[in-house]
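Undergrad: 3D model of this:
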Amino acid sequence: MANPFDQFDAPRAANPFDRFDAPAATPVAADKPAAAPRYDAAGDVGGGIVTGLVNGVTGFLGIPGLIQQADGYLGGRVLDALGFPNAAEKVRNVPFLPTPESLTGHVEKVTGPLYQPETVPGQYARTAAEFAPGALIGPGGVVRKAAETVVPAVLSETAGQATKGTQAEPYARLMAAIAGNVGTAAVAARADAPARALGTAAGRVTPAQFDQAEALAETGQRIGVPLTGPEALQQVTNNGTKLADVQRFVEGSPQSAVLSEMMAARPG
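TA: Model prediction:
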């Protein structure tokens, strides 16, 4: 807007109060339409999976480099605090093993920048693919590996979407992933508990001892004294296993009605 002294301006000359004029309003540009995504939903998911697999592999292979880098950083801080700056500098300049970032950089020199998914399904697919390499090399069958991939990935990406663009996002992703991994491991451990308990209790029973126990159980069945598997193994191994302890525990459980009835009827 003009100031009231503009009426005294000489032709083609300004007055000294012109510096107080408010700046002229600049026209507001119309909002630009959002750029169309490069791929459709299926292509975005596929690109996210490829990027996630690359990130997962480089992340796994780069773990030693991350540990070494952290050790060098902490060692340098300690030497600085002790008054040895030259030694601290040498520690920081020790050649480090490849880190996930450096490995990804090598991949991108060949492939170009990795595709970054633009849709939410694509971002979930990328995160799930990042967890897949680590789950594949772990213990367990297909169902367990799938759970260890999907559950932490979904929780991590959901937390990331909820805190997107904030300083809390990386921490939320990390904590959600840890919670998913811990929860999945707890469920898997509970499901595997019976098999692990039997395996531990049986110890090193040889195939020959199993055959002897089977023959003893058949003999007991013929003479009217049915023996359980743990009892037969205990007999032929001279109490060399803990299977009888497991049997007593199961027998006392409310869910073992069949075993309890058999043991109660045997004295007769």
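
Undergrad: contacts and neighbour counts: CA atoms only from here.
TA: Will do.

Undergrad: helix or strand for residue 130, which one?
TA: helix 120-136 (DSSP states H and E).

Undergrad: and that helix, which residues are buried?
TA: Across helix 120-136, burial judged by 16 or more other CA atoms under 10 Å covers 122-136.

Undergrad: Which elements pack onto it?
TA: helix 41-61, helix 142-162 (3 or more CA pairs under 8 Å, 6 or more residues apart in numbering; DSSP states H and E).

Undergrad: Tell me where the longest helix sits in this structure.
TA: The longest helix of the chain (DSSP state H) is helix 169-202.

Undergrad: which secondary structure elements does it contact?
TA: Taking 3+ CA pairs under 8 Å, 6+ apart as the contact cut, helix 169-202 packs with helix 142-162, helix 243-251.

Undergrad: Can you spell out which helices and strands pack onto the helix or strand following the shortest one?
TA: Going down the chain from helix 243-251, the next helix or strand is helix 257-265, by DSSP H and E. The criterion is 3+ CA pairs under 8 Å, 6+ apart, and the helices and strands that helix 257-265 contacts are helix 243-251.

Undergrad: And for the helix it packs on, what's in contact with it?
TA: 197-198, 201-202, 230-231, 233-234, 256-257, 259-260 (CA atoms under 8 Å, 6 or more residues apart in numbering).

Undergrad: Residue 154 and residue 128 touch, don't they?
TA: Yes. Between residue 154 and residue 128 there is a contact under CA atoms under 8 Å: 7.1 Å.

Undergrad: which residues sit against the helix holding residue 130?
TA: 41, 44-57, 60, 117, 145-146, 148-150, 152-154, 156-157.

Undergrad: on that earlier part again, buried ones in the longest helix of the chain?
TA: Buried-residue list, helix 169-202, by 16+ other CA under 10 Å: 169, 172-174, 176-181, 184, 188, 198, 201-202.

Undergrad: Tell me the one among those nearest to residue 71.
TA: residue 174 (20.8 Å; CA to CA).

Undergrad: Let me see the contact set for that closest one.
TA: Contacts of residue 174 (CA under 8 Å, 6+ apart): residue 156.

Undergrad: and the gap between it and residue 59?
TA: Distance, residue 174 to residue 59, by CA to CA, to the nearest Å: 14 Å.

Undergrad: Residue 186 too?
TA: On the measure of CA to CA, residue 186 and residue 59 end up 24 Å apart.

Undergrad: next up, for comparison:
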Amino acid sequence: MSVKSAQRVLEIFELLTQYPQGLTVKEISEFLDLPQSSTFNLVKTLYENNYLTQGELKKYKLGPKLIHIGASARESLDIHSVGVPHLKLLMEQVQETVFLAVLSKNEIVYIAKIDSNRSIRTSAQPGYRKPLYCTGLGKAFLTFMPRNEQKKYLDNTEFVKFTKKTITDRKLLKEQLDMFEHLGYAFDDEENEEGLYCLAAPIYGVDGMMIAAISVAGPKERMLARKEKIINHLLITSNKISAGLGYTNQKNTQFGGATWM
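TA: Predicted coordinates for the structure are as follows:
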């Protein structure tokens, strides 16, 4: 689809938000001053993909697929606004780079990054996507997602080595995920980028489902030297963000002498 066509699709969506009763193809083309033939083709494609629905008198309305997209966008924005203040504090506490990511199909998408004054180079940036099986954030999602979804992912994913430490053996990865479930957090040990060690924890929404993950990442030696302290701050922060999103079914967790609630 060309940029021009994409612009027209957006104009159709914006127009139909103003007419909940729906509009015909002719009405849409007249409102937007577009050729009726090209408007028909765009509307037909959107309808076939459930972005539009057709009511009486062949009038098109916004479709059910947009509900899911809108809900996901709203959820991401809520996570961002609630999470970033906590992430900034976490960065100050641990003096390492802090990330926030959400799940998109079989990948993570970074939606926030808080750099410290001694951050190291990393390919991870807001908007970037990475695999689940070789990132701390991704393995947090794998650990705490429903077991049937986890199994489906493990059964259908081609594991590619990014570094010499990337785990590509399904059995070994499953054993690690089981360990993470017991620990309450996940990590990757130079599995996506050489020299980078990452600790990650889940974020839960009001319905008790995991909706995001946060992580602390830095040079391996520096991270391991303060691992217990970083994990404590990480878990406390993930718990506070979850609470800010309405999650209440939380258990007290003891790690290294600290309690997060």
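
Undergrad: What does the TM-score come to for these two?
TA: Superposed pair, TM-score by TM-score structural alignment, normalised by the length of the second structure: 0.25. Supporting alignment: 114 aligned residues with a CA RMSD of 6.1 Å.

Undergrad: hmm, back to that, let's have the helices and strands packed on helix 120-136 of the first structure in TSV, adding distance to residue 86 of the first structure and mean neighbour count.
TA: Below are those laid out as TSV (distance: least, CA to CA, whole Å; neighbours: other CA atoms under 10 Å):
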stretch	distance to residue 86 of the first structure	mean neighbour count
helix 41-61	31	20
helix 142-162	41	20
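
Undergrad: Include distance to residue 106 of the first structure when you put these into CSV, please.
TA: Formatted as CSV, these follow (distance: least, CA to CA, whole Å):
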stretch, distance to residue 106 of the first structure
helix 41-61, 10
helix 142-162, 25
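
Undergrad: mind checking which of the ones you listed is nearest residue 211 of the first structure?
TA: helix 142-162 (32.3 Å).

Undergrad: Need the residues that contact that closest one.
TA: With CA under 8 Å, 6+ apart as the contact definition, helix 142-162 of the first structure has outside contacts at 123-124, 127-129, 131-132, 135-136, 138-139, 169-170, 172-181, 184-185, 188.

Undergrad: Stretch 105-124 of the first structure: end-to-end distance?
TA: OK, stretch 105-124 of the first structure end separation, CA to CA: 23 Å.

Undergrad: Which parts of the stretch 51-200 of the second structure are helices?
TA: Listed in chain order, the helices of the stretch 51-200 of the second structure (DSSP state H, counting those that start in this stretch) span 65-94, 136-144, 147-156, 170-183.

Undergrad: Would you mind finding the most buried of the ones you listed?
TA: Of all those, helix 136-144 has the most neighbours on average by mean count of other CA atoms under 10 Å, namely a mean of 28.

Undergrad: Give me the packing partners of it, helices and strands only.
TA: By 3+ CA pairs under 8 Å, 6+ apart, helix 136-144 of the second structure packs against strand 107-114, helix 170-183, strand 186-189, strand 196-204, strand 210-219.

Undergrad: Not counting it itself, show me its contacts.
TA: So helix 136-144 of the second structure is contacted by 101, 103, 107-108, 130-133, 150, 177-178, 180-181, 185-188, 198-202, 210, 212-215 (CA under 8 Å, 6+ apart).

Undergrad: One more pass at 6 Å, please.
TA: Contact partners of helix 136-144 of the second structure, identified using CA atoms under 6 Å, 6 or more residues apart in numbering, comprise 108, 132-133, 150, 177, 181, 186-188, 198-200, 213.

Undergrad: could you give the angle of it to helix 170-183?
TA: 80 degrees (axes from the mean of the first three to the mean of the last three CA atoms, to 10 degrees).

Undergrad: relative orientation of helix 136-144 of the second structure and strand 210-219 in degrees?
TA: Orientation check (the same axes, to 10 degrees): helix 136-144 of the second structure against strand 210-219 gives 140 degrees.

Undergrad: hang on, the earlier thing: need the helices of the stretch 51-200 of the second structure in a markdown table (columns: distance to residue 224 of the second structure).
TA: Listed next are the helices of the stretch 51-200 of the second structure as a markdown table, based on distance: least, CA to CA, whole Å:
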| stretch | distance to residue 224 of the second structure |
| --- | --- |
| helix 65-94 | 12 |
| helix 136-144 | 15 |
| helix 147-156 | 28 |
| helix 170-183 | 16 |
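
Undergrad: related to what we said a few turns ago, from the buried residues of helix 120-136 of the first structure, which is closest to residue 79 of the first structure?
TA: The shortest gap between residue 79 of the first structure and any of those belongs to residue 134, at 35.1 Å (CA to CA).

Undergrad: Look up how far residue 153 of the first structure lies from that closest one.
TA: Residue 134 of the first structure is 12 Å from residue 153 of the first structure, by CA to CA.

Undergrad: got it, and residue 178 of the first structure?
TA: 10 Å.

Undergrad: now swap in residue 183 of the first structure and tell me
TA: For residue 183 of the first structure, the distance to residue 153 of the first structure (CA to CA) stands at 13 Å.

Undergrad: go on, residue 86 of the first structure?
TA: For residue 86 of the first structure relative to residue 153 of the first structure (CA to CA), the value is 43 Å.

Undergrad: Residue 214 of the second structure touches residue 98, doesn't it?
TA: No. Taking CA atoms under 6 Å as the definition, residue 214 of the second structure is not a contact partner of residue 98, at 7.2 Å.

Undergrad: rewinding a little: turn the contacts of helix 243-251 of the first structure into TSV, including distance to residue 70 of the first structure.
TA: Output for these, formatted as TSV (distance: CA to CA, whole Å):
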residue	distance to residue 70 of the first structure
197	39
198	42
201	42
202	44
230	51
231	55
233	52
234	53
256	53
257	56
259	56
260	58
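
Undergrad: Residue 243 of the second structure - that's part of a helix, no?
TA: Yes. Counting by DSSP: H, G, I helix; E, B strand; the rest coil, one finds residue 243 of the second structure located in a helix.

Undergrad: Where does residue 74 of the first structure sit, in terms of helix or strand?
TA: Assigned by DSSP H and E, residue 74 of the first structure falls in helix 63-81.

Undergrad: Then residue 221 of the second structure?
TA: helix 220-225.

Undergrad: Tell me how far residue 246 of the first structure lies from residue 72 of the first structure.
TA: For residue 246 of the first structure, the distance to residue 72 of the first structure - CA to CA - is 50 Å.

Undergrad: Looking at those two, which is more packed in?
TA: residue 72 (21 against 16; other CA atoms under 10 Å).

Undergrad: returning to what we had before: and the contacts of helix 136-144 of the second structure, which two are the farthest apart?
TA: With CA to CA as the measure, no two of those lie farther apart than 150 and 198, at 20.8 Å.
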